[in-house]
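**Q** Sequence plus predicted model, see below.
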Amino acid sequence: MFTLGIDLSTQSLTLSILNYKNFKNELNISVAFNSLEEINNSSMNKNTLLVDSDIEGKAEQDINIFLIALDKAFSKLKDKCNISLIDSIQISAQQHGHVYLSENYKKNLEYLKQKESANKNLIEILKDSYSYNGAPIWRTSCTEKEAEDLRKTAGGKEKMIQITGSDSPLRFTGAVIKYYFDNNKNMSENTYKIFLLNTFIASILTAKEDVAVDFGNGSGMSLMDYSKKEWNDNLLNSVSKDLKNKLGNIKNPSSEAGYITTYFIEKFGFDKNCIVGIGSGDNPETKVLYKGDILSLGTSFVYMLNIDENERDFSGVSNAMYDGIGNPFMIFCRTNGAMLWDSIMNLYGKNYKDITDSLKENINNLPLMLWQKENESVPISKSFDIKRYYEKANFDSDYKGIVLSSLSLIAEYSKKFNSSKKADLSVTGGPAKDIEILKIIANIWQCEVKILPSGGASLGASIAAILLLKENIDLDEIRDALRDKTVIEPDYNLSKKYEEYQKNMIEKFEELTKN
């Protein structure tokens, strides 16, 4: 009757319960990492949600925080619903994030199969499971050398894109693994297994060590042949000679990991016949929510549009992926997303109501402001400080300016892939709750904008979990039933001003990044 979607994001762990009989999202539960008492004793900074580092571009999170959040989220779920009615679970997790496991992990998994394991928590059970204590995540950008090494191994930029669907981005898992192995003595030898974050959660839920990499998340590793959906041995060997053994097989995202293990049955009340999938990344699982194009507004901004499996972006800006049920799509990921919007808001001591009011009162004002706090992929460029093209810094102009420029850059650099068709666009993420933000998106893309249901990647995972049941259920019917019926129309009277703004903005941006 119910499926469960789990999403392990940069800021929280979220659960979504879907009633697949009446097409209803019954419940969403979220545990924010910075709300956890344990974060005060964690290696993870409560404000940045990263482990502090002297190395620019190094981005890790505390694995223990993930495990605490999972236990706490399931405890909350137990209080709010009958967990035994959950028939299947699918998992979403921040793409490119991964963990390095030692041989001890195997014996700890075995303990999860024992009834007495329910008397402990996941941190206690898995405490000595790691060959490296941090989990590198998608914000990693200290891998320039390693990414270039992979590119050269493939035979250059064009070959790399043809093989993997991407031009060896800094944050992709292959370059990050190579960075850690090359810069930490004996780490490769001490690492028995490397799990992406979704397969790590699937492994824990099932107490199985042989959980495969899904080809959706595998697309974000710079190690997989995109069209063949299998590892490329040359790329693997350029990282480590035994990397294939550490990573395991590649399978469809809708593949089973196994049945839920005893720890979760005894502690939280799951039924022993509950099936767990191998899951995928947060972007692939979000794409499950809608057949058309999706703009996901989170810490980073992600624009996803459908493609043919053989299509490639040889400029290297975008990445070819597969969604959480195996369909090809293209992804444009702008690292400097809502975190910059919030930085401007906090700089002026404002709140979300202030933002809405400001945007509403300044509809015709199109201030040009550019800012990249971190190295960027859309388009590929270095970080730089705030650059204002107006006289005086003020909240109204700064906030509207960063909203306009960050969204317009995604629209501009993805244009060639949707220029032949009118965009069919849905929006998800926290800012999608603000009607004024949605109006701006409609004006930039010059198309109708629809709103995806709250829940995002976790709800997408709960839809994908239906496929594990092998029942004859139409996913399109469920997607249509869940979607908000509100449609935001563009203001065509403003369209000329937006076109002029975007032309001017791109000119200034390219001039700035060239210098």
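**A** On my side now, so go ahead. Just so it is clear, the model here is predicted, and its values are computed rather than measured.
**Q** For the rest of this, base every contact and every neighbour count on C-alpha atoms.
**A** Fine.
**Q** isn't Ala207 right next to Thr261, touching?
**A** Yes - counting by CA atoms under 8 Å, Ala207 does reach Thr261; the two are 5.9 Å apart.
**Q** for comparison:
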Amino acid sequence: MAAPCYLGWDFSTQQLKVIAIDEQLRVIYEDNVHFDKDLPEFKTQGGVYIHSDRLTITSPVLMWVKALDMILEKMKSSGFNFSQVRALSGAGQQHGSVYWKKGSVQILKDASSELPLHQSLKDCFSVSNSPVWMDSSTSSQCSALEKAVGGAQHLASITGSRAYERFTGNQIAKIYSQNPEVYMQTERISLVSSFAASLFLGAYAPIDYSDGSGMNLLQIWEKVWSVSCLDACAPGLEEKLGCPVPSHSVLGPISPYYSQRYGFSPACKIVAFTGDNPASLAGMRLQEGDIAISLGTSDTLFLWIQEPTPALEGHILCNPVDSQTYMALLCFKNGSLMRERIRDDCASGSWDEFSKALSSTVAGNNGNLGFYFDVMEITPEAVGIHRFNRDNQKVSDFPKEVEIRALIEGQFMAKRIHAEKLGYKVKHRTFIT
């Protein structure tokens, strides 16, 4: 009998990835489908469509389904033994939403194993292009939602975040206001994560608490939909969302479609999928008091938190590992591009020179402090370069090595200060990736 294994899926912005691990957590298989390259018929750029207003950004739902068909066929061709899979779960890009047309649940349940899934589901979506996290076309809906519940801070206190344009409640409100007939034809609204789980379940999978708390709709304390937020977005919305569940819920066995077409065991379990950020917290095995910082184009900070204090900056999400605790998420737009610009200006474009200059100065930078925002920052909302000397006087420039340390110390101090505002207490480990 084949040794048991487990599949993990990642429905991200630019690709679909799969990984198989054995019971010792060793990777035994991995593969991916890159949307732009492997599915050129959808004509995406970076996995998305950027519409003419430059604010509306979507992805074709059927591309995600076809990518799943493609990757499963690749696994089959390679001789992968699907019967050894005991359970599967996964992650999806946060804030994307999928709109199932009335009657689609029956088509999903009865999909013929003779056909690739995307052929069976081609007419199942009332909105063919899903809004994704990059969309920023819902400013008026955000204002209306905050006003309806008594202001930005009150919305943050209910849902963990003030209104954000990419958050699903505001995207639903836009669809309802612009295309009410499309909204009325919709029987279920999924997040990308619960949509992906639905494909494997052969039924509508519930939204999990953690990804659900990135919608401006979930009461993060009680883990139920907020009636005032739902009512502000669209009528009859609770029924279309279903009941949220803990992120580690076992949803049921795999759809017979996969047993018949690929040879999965009918006993293979589907565990709730969650958002990509919560999945990162789970994957890094963070514990209470830990803090993780991902240094990229944007710097992202996330941490396990016991008693959060939702604020106008940052996000509080339900913890995917422990439903009684929370995770905080902060995003800083001026990340690696800002560091590279100072490297080019002060260290001849060399990271070695940059590191030597940093080492040549003392911690604390003799009281010299800088805040560096080439583009409008998210946290806090500020732009420009701001330098202060040890006497707290604003100055126009620093020596090169002082500039480098001011940048690094300023960026990390800002992360700590904003994390503490959300309720974080420094007491454990810091992970930097």
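**A** The structure has been received and is ready for your questions. Values in this document were obtained by computation on a predicted structure and should not be read as measured data.
**Q** Helices along the stretch 51-200 of structure 1, start to end?
**A** Using DSSP state H, counting those that start in this stretch, the helices of the stretch 51-200 of structure 1 run over 63-80, 104-111, 122-126, 144-154, 157-164, 173-183, 187-190, 197-206.
**Q** nearest to Leu366 of structure 1, of these?
**A** Nearest to Leu366 of structure 1, of all those, is helix 144-154, at 35.3 Å by CA to CA.
**Q** Could you measure from the counterpart of Asp424 of structure 1 in structure 2 over to Gly410 of structure 2?
**A** If you follow Asp424 of structure 1 across to structure 2 using TM-score structural alignment, you land on Arg429. Distance of Arg429 of structure 2 to Gly410 of structure 2, given as CA to CA, to the nearest Å: 20 Å.
**Q** Same check on Gly314 of structure 2?
**A** Applying CA to CA to Gly314 of structure 2 and Gly410 of structure 2 gives a distance of 18 Å.
**Q** Would you mind telling me which of the two has more residues around it?
**A** Gly314 (25 against 18; other CA atoms under 10 Å).
**Q** Which of the helices of the stretch 51-200 of structure 1 has the highest mean neighbour count?
**A** By mean neighbour count, with neighbours taken as mean count of other CA atoms under 10 Å, helix 197-206 ranks first of the helices of the stretch 51-200 of structure 1 at a mean of 26.
**Q** whereabouts in structure 2 does that helix align?
**A** Taking TM-score structural alignment, helix 197-206 of structure 1 hits residues 192-201 over in structure 2.
**Q** what's the mean distance for the matching stretch versus structure 1?
**A** With mean CA distance after the TM-score superposition for structure 1, stretch 192-201 of structure 2 departs from structure 1 by a mean of 1.0 Å once superposed.
**Q** what sits up against that stretch?
**A** Stretch 192-201 of structure 2 is contacted from outside by 11, 89-98, 108, 204-208, 211, 251-255, 258, 270-275, using CA atoms under 8 Å, 6 or more residues apart in numbering.
**Q** What about these, which are in strands?
**A** 11, 89-92, 97-98, 251-253, 270-271, 274-275 (DSSP state E).
**Q** distance of Val105 of structure 2 from Phe11 of structure 2?
**A** Using CA to CA, Val105 of structure 2 is found at 21 Å from Phe11 of structure 2.
**Q** Of all pairs in the ones in strands among the contacts of stretch 192-201 of structure 2, which one is the farthest apart?
**A** Every pair of these checked by CA to CA; the farthest is Ser97 and Pro253, at 23.9 Å.
**Q** With neighbour numbers in mind, choose between those two.
**A** Ser97 (30 against 19).
**Q** Show me which residues of stretch 254-273 of structure 2 are buried.
**A** For stretch 254-273 of structure 2, the buried set under the neighbour-count rule, 16 or more other CA atoms under 10 Å, comprises 254-259, 261-266, 268-273.
**Q** Equivalent analysis for stretch 83-92 of structure 1, please.
**A** Ile83, Ser84, Ile86, Asp87, Ser88, Ile89, Gln90, Ile91, Ser92.
**Q** cool, and stretch 384-395 of structure 1?
**A** Arg388, Phe395.
**Q** now it: how far from the chain's centre is it?
**A** The gap between where stretch 384-395 of structure 1 is centred and where its chain is centred comes out at 30 Å by CA atoms, centre = their mean, to the nearest Å.
**Q** That one spans what distance, first to last residue?
**A** 20 Å.
**Q** now swap in stretch 15-31 of structure 1 and tell me
**A** With CA to CA, one end of stretch 15-31 of structure 1 sits 9 Å from the other.
**Q** which other residues reach it?
**A** Contacts for stretch 15-31 of structure 1 (CA under 8 Å, 6+ apart): 1-7, 12-14, 69, 72-73, 76-77, 455, 458-459, 462-463, 466, 477-478, 481-482.
**Q** how close does the residue nearest the centre of structure 2 get to Gln153 of structure 2?
**A** In structure 2, the residue lying closest to the centroid (CA atoms, centre = their mean) is Gln94, at 2.9 Å. Counting by CA to CA, the separation of Gln94 of structure 2 from Gln153 of structure 2 is 22 Å.
**Q** taking the contacts of stretch 15-31 of structure 1 one by one, which sit in helices?
**A** Among the contacts of stretch 15-31 of structure 1, the residues falling in helices (DSSP state H) are 69, 72-73, 76-77, 458-459, 462-463, 477-478, 481-482.
**Q** Please say which position in structure 1 Glu353 of structure 2 maps to.
**A** In structure 1, Glu353 of structure 2 lands on Glu361 (TM-score structural alignment).
**Q** quick one: secondary structure of the residue at the greatest distance from the centre of structure 1?
**A** The C-alpha centroid of structure 1 is most remote from Glu391, which lies 37.0 Å away (CA atoms, centre = their mean). Of the three states, Glu391 of structure 1 takes coil according to DSSP: H, G, I helix; E, B strand; the rest coil.
**Q** sorry, back to before: list the contacts for the residue nearest to the centre of structure 2?
**A** Gln94 of structure 2 touches Val132, Trp133, Leu191, Val192, Ser193, Asp211, Gly214, Gly275, Asp276, Asn277, counting by CA under 8 Å, 6+ apart.
**Q** contacting residues around the nearest residue to the third one once chain neighbours are set aside?
**A** Spatial nearest neighbour of Leu191 of structure 2, chain neighbours left out: Ser97 (4.4 Å); criterion: CA to CA, 6 or more residues apart in numbering. For Ser97 of structure 2, the set of contacting residues under the criterion of CA under 8 Å, 6+ apart consists of Ser130, Pro131, Val132, Thr168, Ile189, Ser190, Leu191, Val192.
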